[in-house]
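Q: Next one to model:
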Amino acid sequence: MLHRHEYKDLVWVDLESPTVDEIRSIVEEFGIDTMVADELLSPTLRPHTERYGDYLYLVLHFPTLRKNKATAVVPEQEVDFIIGKNFIVTTRYEELASFVEFRKVFEVNAALAENHFPDNSFDIFLLLAKRLYRTVDVEIDEVRETLESIEAAIFNGQEKEMVVSLSRAGRDILNLKQALDPHQDVLSSLVALTAEFTGTEYVSRVRAIESMYYRSRKHITSIWQTLSELRETNNSLLSTKQNEVMKTLTIMAFVTFPLMLISSVFGMNTKILPIVGRDNDFWIIIGIMFIATFGMFYYFRHKHWL
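A: Below is the predicted model:
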């Protein structure tokens, strides 16, 4: 799907899952290199940035924790930027809310012909990049809120149920980290290319985007450490509970052992059995069992095992 927007001398073409015909149209209009055109047809494995003559080609992968229509987790979304002197082409393979919202902003300002709205392709790129990194911060905040809920549940006695929740949170943080890690090299290269492409005018603004990236990565490191602490705490509490259960079962086995032993002894098929056959022999045997059981309980209490 192709969305075309114009404002003064600037043209923005936003492609979503582009077709061959749509790619061919921008190749003819903007003189896009065939190698770049081929990359636009399908997602690229690794983020990168390059300069092709009078335009820059930039590929970034942004993490997303949402689910697609098939309810499968989509770990990241690719966004391609082609930044020319008076045009910018963006390519995506899924719908992104940041682009939908920015298209509306662009259309409104183009219709009103507001002079304060930027008419430079690099300005549009920077505005879109800021929105994308803010979306990453929203994703990070969602994971942080999830961890807070998990923490409350852990200390509310739901350690067993939180094992799966902790694993899912770990998967989300890992997706965030894996998607953002390659941005460091790409943004560093972009700073150098920006100086060549636009002069020093936009270098500081690209560094501001780079700072947003480093802040996001710092937050990811923070929530990863929180996850590790919660997982360790949860494992400790689970282990303590399991040990308490095993301790109780072991004590019960020791307590019932004298009862089984006494009942087995007096159930033996021998000619002579002490007590058996006397008056009140049943109550005497029950009394012996009771005294033995009480003695075991007293011993365990004295040792502070109960």
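Q: use CA for all of it now, contacts and neighbours both
A: OK.
Q: What residue, apart from its backbone neighbours, is nearest L65 spatially?
A: Nearest residue to L65, sequence neighbours excluded (C-alpha to C-alpha, 6 or more residues apart in numbering): P75, at 6.3 Å.
Q: buried stuff in stretch 54-69?
A: Going by neighbour count (16 or more other C-alpha atoms under 10 Å), the buried part of stretch 54-69 is 55-65.
Q: List of residues touching that stretch?
A: Stretch 54-69 has contacts (C-alpha atoms under 8 Å, 6 or more residues apart in numbering) with 36, 44, 46-51, 73-85, 132, 136, 139, 172, 175-176, 179-180, 183, 186, 197.
Q: Among those residues, name the buried ones.
A: Going by neighbour count (16+ other C-alpha under 10 Å), the contacts of stretch 54-69 have 36, 47-51, 75-85, 132, 136, 139, 172, 175-176, 179-180, 183, 186, 197 buried.
Q: So which of the buried residues of stretch 54-69 sit within strands?
A: Among the buried residues of stretch 54-69, the ones falling in strands (DSSP state E) are 55-63.
Q: Would you do the same for the sequence below? I want to compare the two.
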Amino acid sequence: MLSTYKHKNLTWVDLEDPTADEVKSLMQKYYIHPAVAEELLKPTIRPRVDAYKNFIYLILHFPIFDNNKKTSISYEVDFVMGKNFLIAAHYKEISLFHEITKLFEVGSILGEEQLVKNSGVLSTFIIKQLYEFALRQLDHIQLKINDIEENIFKGHEKEMVAYISYLRRDTLDFQRAIHSHESILNSFKIIGEKFFNKDFVHYANVILGNLDRVKTLMENCVATIESLHNTNDSLLTDKVNDIMRTLTIVSFITFPLMLFAALFGMSNLISTPIVGMKGDFWIITGIMFVSASSLLFFFKRRKWI
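A: Here you go, the predicted model:
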């Protein structure tokens, strides 16, 4: 779907899931290189920035949370920036781009010249909004971290194993999406300064600052999740060790008692003491009880239970 927005000499073309016909018409209208036009038709794996004679081509991937997959997925945005036009191509519908177009229209109406100064400045505005959106996603991750932490210390360690795994995968995918942004944006700053003017450096530094905020918060989230993962593992291990220790002690106590009872149960095969005496059942039961109590006292004294 192709939508066009204009303000004075600047044209912004919002291209959502572009078709071959739409890309062909833009290629002819704005003299886009055929190689770039070909890449606009489908998402690419690697982000990059390229300088052409009459435009700059920038590819970036941004993390967007997918509720069905329960993790962040890479959302690609391609920017083709000419002197008086910007083509922003993306391949999935998200509400954020509708918000950005409204901000552009409002800025145009209010005469905010800085917003629509040139396509480079407009592209940095869009990138800034995408980073703001990423920060909102990190807020959701932080809420999940708080929820996991609360449940861990409520004794729900076992249930939290799956939740922590999902969250670790989510943060890993988030990091992967923005991993190369810093080097790409630094190259974009150098190319943009030559293509537009020296003022572009300021706008490029602003989005680099936004990126730094995202990366810092992301690193904090990752460190917290790893700490919670280790804590949860330790608590689960302690629980398992307690269970194993209890089972071992029970086995150690019951085995000699079972052997003792089995020996006295062989009275029809061998001659056994006590059996046949008056109150022999209670004597044998008493011996077993005293033995078990002695073992329990011994374990308690050694602080094994």
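Q: how much space between the residue nearest to L65 of the first structure and F254 of the first structure?
A: 53 Å (C-alpha to C-alpha, to the nearest Å).
Q: Can you give me the stretch of the first structure that the longest helix along the second structure aligns onto?
A: Longest helix in the second structure, counting residues (DSSP state H): helix 200-264. Using TM-score structural alignment, the residues of the first structure aligned to helix 200-264 of the second structure are 202-266.
Q: How about stretch 136-147 of the second structure?
A: So stretch 136-147 of the second structure sits over residues 138-149 in the first structure, by TM-score structural alignment.
Q: In stretch 202-215 of the first structure, which residues are buried?
A: By neighbour count on 16+ other C-alpha under 10 Å, the buried set for stretch 202-215 of the first structure is 202-203, 206, 209-210, 212-214.
Q: and what of stretch 32-40 of the first structure?
A: 32, 36, 40.
Q: Just send those back as TSV, with secondary structure too.
A: TSV is the format used below for the buried residues of stretch 32-40 of the first structure (DSSP: H, G, I helix; E, B strand; the rest coil):
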residue	secondary structure
I32	coil
V36	helix
L40	helix
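Q: which among the residues you listed gets closest to Y298 of the first structure?
A: Checking the buried residues of stretch 32-40 of the first structure against Y298 of the first structure with C-alpha to C-alpha, the nearest one is L40 at 78.7 Å.
Q: OK, contacts around that closest one?
A: L40 of the first structure sits next to 18, 23, 80, 91 when contact means C-alpha under 8 Å, 6+ apart.
Q: Look up the closest residue to the second one, ignoring the ones flanking it.
A: Of all residues beyond its chain neighbours, the one nearest I23 of the first structure is A37 (6.4 Å), with distances taken as C-alpha to C-alpha, 6+ apart.
Q: In contact with that neighbour, which residues?
A: Taking C-alpha under 8 Å, 6+ apart, one finds 23-24, 27 in contact with A37 of the first structure.
Q: Restricted to strands, list those residues.
A: Going by DSSP E, the strands hold none of the contacts of A37 of the first structure.
Q: and of these, the nearest to R301 of the first structure?
A: I23 (80.9 Å).
Q: which residue lines up with that closest one in the second structure?
A: In the second structure, the residue matched to I23 of the first structure (TM-score structural alignment) is V23.
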